[in-house]
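[1] What follows is a protein structure lacking sequence information:
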């Protein structure tokens, strides 16, 4: 079986959250004015990443934190430790 080539880590936490609140990839595609295929690639890490403006729109619309859903936890913890 071929290994999936990813450009970035998949957004598994965001995908799980969307499922929890009843949002589909089609709903996210509509919000961002993108195709479902592009959203699928963004979420699974096989295509381009979300732009900063897209991350802002997602976070504002869903009421979620960019740190929690878009930045790797070890990066956030490192930043928090360095800020102390």
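    Ah, there it is. Just so we're clear, the structure is a prediction, and the values are computed from it rather than from any experiment.
[2] make it CA atoms for all contacts and neighbour counts henceforth
    Fine.
[3] Give me the most central residue, the protein.
    Centroid-nearest residue in the chain, with CA atoms, centre = their mean: residue 11, separated by 4.6 Å.
[4] ok, that one touching residue 41?
    No: counting by CA atoms under 8 Å, residue 11 does not reach residue 41; the two are 10.3 Å apart.
[5] Please report the distance of residue 5 from residue 44.
    Counting by CA to CA, to the nearest Å, the separation of residue 5 from residue 44 is 10 Å.
[6] got another, please set it beside the one above:
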């Protein structure tokens, strides 16, 4: 499911935690690109949700080379509105 935000078509939600981790640890997208043998633009698209997902092999490399927690690749970021729709007033789900 694609959605548009700020005139940008996203295939999925961005990897916000991975992006923050890279910034906090002074790791450039170019370094990530070199480690996983991809173009920097491809890494940018993966991180921002406009390209494909990271593969399991890429997640392993980023975890091993830069210490990115593997859980960051698998967290589901459900929008607040959708979370409220998924839970009924009794808390049992719909």
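    Yep, it's here. Owing to the predicted nature of the structure, the values given are computational and were not obtained by experimental measurement.
[7] now what about the TM-score between them?
    After superposition, the two chains reach a TM-score of 0.76 (TM-score structural alignment, normalised by the length of the first structure), with 74 aligned residues with a CA RMSD of 2.1 Å.
[8] Specify the local secondary structure of residue 56 of the first structure.
    helix (DSSP: H, G, I helix; E, B strand; the rest coil).
[9] can you count the residues close to it?
    Residue 56 of the first structure has 15 neighbours, counted by other CA atoms under 10 Å.
[10] Show me what it lines up with in the second structure.
    Counting by TM-score structural alignment, residue 56 of the first structure corresponds to residue 60 in the second structure.
[11] Is residue 22 of the first structure in a helix, a strand, or coil?
    Look at residue 22 of the first structure: counting by three-state DSSP, its state is coil.
[12] how close does the residue lying closest to the match of residue 56 of the first structure once chain neighbours are set aside get to residue 33 of the second structure?
    Leaving aside its chain neighbours, residue 60 of the second structure sits nearest to residue 70 (7.3 Å; criterion: CA to CA, 6 or more residues apart in numbering). Distance, residue 70 of the second structure to residue 33 of the second structure, using CA to CA: 17 Å.
[13] rewinding a little: the residue nearest to residue 60 of the second structure maps to what in the first structure?
    In the first structure, the residue paired with residue 70 of the second structure according to TM-score structural alignment is residue 66.
[14] hang on, isn't the match of residue 56 of the first structure packed against residue 71?
    No: under the criterion of CA under 8 Å, residue 60 of the second structure makes no contact with residue 71, lying 10.9 Å away.
[15] Tell me the counterpart of residue 11 of the first structure in the second structure.
    Aligned by TM-score structural alignment, residue 11 of the first structure pairs with residue 15 of the second structure.
[16] Now do the contacts for its match.
    Residues near residue 15 of the second structure by CA atoms under 8 Å, 6 or more residues apart in numbering: 46, 47, 48, 49, 72, 73.
[17] Run through the helices of the first structure in chain order.
    For the first structure, applying DSSP state H gives helices covering 12-20, 25-32, 36-44, 52-62, 66-70, 73-83.
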